[in-house]
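Novice: Here is my input, please return the structure:
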Amino acid sequence: MRTKHRTPRDGSGGRWTYAAAGAAVGLSAWVGGRAAAPSDAWYASLDKPAWQPPARVFPAVWTPLYASIAWSAGHAVNRARGGERRALVAGFGTNLALNAAWTWLFFARRSPAAGVWGALLLDASNLRLIRRVARSDRKAAAVLAPYAGWCAFATALSASLTRRNR
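Specialist: Have a look, this model is predicted:
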């Protein structure tokens, strides 16, 4: 069942919700980025599959994906109320924490295998989040689809790196 768009009662038009979502996404990207070092000697030494994109592709893809997560969160949370709103905030928060954790598992621990486990948890979180968002805001859920697809690709890439570098 679709709900009608409701403007927050404070008259802000939801600006604060979008700002908070953007800040949360930015924090997640920053925390994850502290661990990512694709140019370090360890990562450079890994045997990579031919289908791995060049390093310059990753920031070019992640920037619009992070923007889409922030927009989706702001849009969905603005439309939700009560327990549904709290569940969405918790779902996005959990997802962003898992997103940031992946780079720590893979790069900081220097463990493609740990990265696979983190990626699988993130994939499960993505599916759950999309289902939850779709209950009240199908447009915001659809915007998350490319993010989920890229994360699934990252899971496959992590699994390939694990197999190739045992």
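
Novice: make it CA atoms for all contacts and neighbour counts henceforth
Specialist: Fine.

Novice: Straight-line length of stretch 48-65, end to end?
Specialist: For stretch 48-65, the first-to-last residue distance is 24 Å (CA to CA, to the nearest Å).

Novice: how about it: buried residues?
Specialist: 48, 65 (16 or more other CA atoms under 10 Å).

Novice: swap in stretch 130-146?
Specialist: Of the residues in stretch 130-146, those buried (16+ other CA under 10 Å) are 130, 132-134, 136-138, 140-141, 143-145.

Novice: To compare against the first, here's the next sequence to fold:
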Amino acid sequence: MQLSSSRSTPAQAVGLLGWLGLVFVAAALGAVASMEAPTFYAQLVKPGWAPPAAVFGPVWSVLYLLMAVAAWLVWRDPAAWGRGAALALFVAQLAANALWSWLFFGWHDGALAFVDVLLLLGLVVVTAVAFWRIRPAAGWLLAPYAAWVSFASALTWAVWRANPGLL
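Specialist: Reported below is the predicted structural model:
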């Protein structure tokens, strides 16, 4: 499959590394707030459908990788209409993503974490649509992320409501 881009192969590689770096910096910022997450998560009353704490790391690692590749695919098309706005939406959802960890795990604020995860879900969906319009594969790469954030929204609500003393 031929990918259109006016950028050289070295610039493409640097671009991919840049998007991977940005995404994993956002992940690291969230991880700082989540240092005590396994202990805190173990204390919480959770619904029966909540995954064990060990599931979150691998799932998020794959999702972050898919997100970076999606952004890179959009970035590769400098002439695409709406590219700047789509990438700005991507950065905004990254910020909302990192903020959730601080709200939930760092500051134990379930209400604001729930508001944030709903905002995140909206931003992910809008970003996926914007990406899809530029490069359909990029939009599809965000589909697992949108599905996971939908699940995370329900889980955030359920855990917050079941733990009024902790969240």
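
Novice: that older thread, may I ask which two of the buried residues of stretch 130-146 of structure 1 are separated the most?
Specialist: Comparing every pair within those by CA to CA identifies S136 and A145 as the most remote, at 15.9 Å.

Novice: Could you find the counterpart of M67 of structure 2 in structure 1?
Specialist: Using TM-score structural alignment, the partner of M67 of structure 2 in structure 1 is I69.

Novice: A98 of structure 2 and A27 touch, don't they?
Specialist: Yes: between A98 of structure 2 and A27 a contact is recorded at 6.4 Å, counting by CA atoms under 8 Å.

Novice: Looking at these two, which is more packed in?
Specialist: A98 (22 against 19; other CA atoms under 10 Å).

Novice: Give the equivalent position in structure 1 for that one.
Specialist: Using TM-score structural alignment, A98 of structure 2 pairs with A100 in structure 1.

Novice: which residues does the match of M67 of structure 2 contact?
Specialist: 25, 143-144, 147 (CA atoms under 8 Å, 6 or more residues apart in numbering).

Novice: now stretch 46-55 of structure 1: which residue numbers in structure 2?
Specialist: With TM-score structural alignment as the criterion, stretch 46-55 of structure 1 aligns to 44-53.

Novice: From the rest of the structure, what touches the matching stretch?
Specialist: Counting by CA under 8 Å, 6+ apart, 38, 41-42, 155, 158-159, 162-163, 166 sit against stretch 44-53 of structure 2.

Novice: just to revisit the earlier point, which SS class is the match of M67 of structure 2?
Specialist: helix (DSSP: H, G, I helix; E, B strand; the rest coil).
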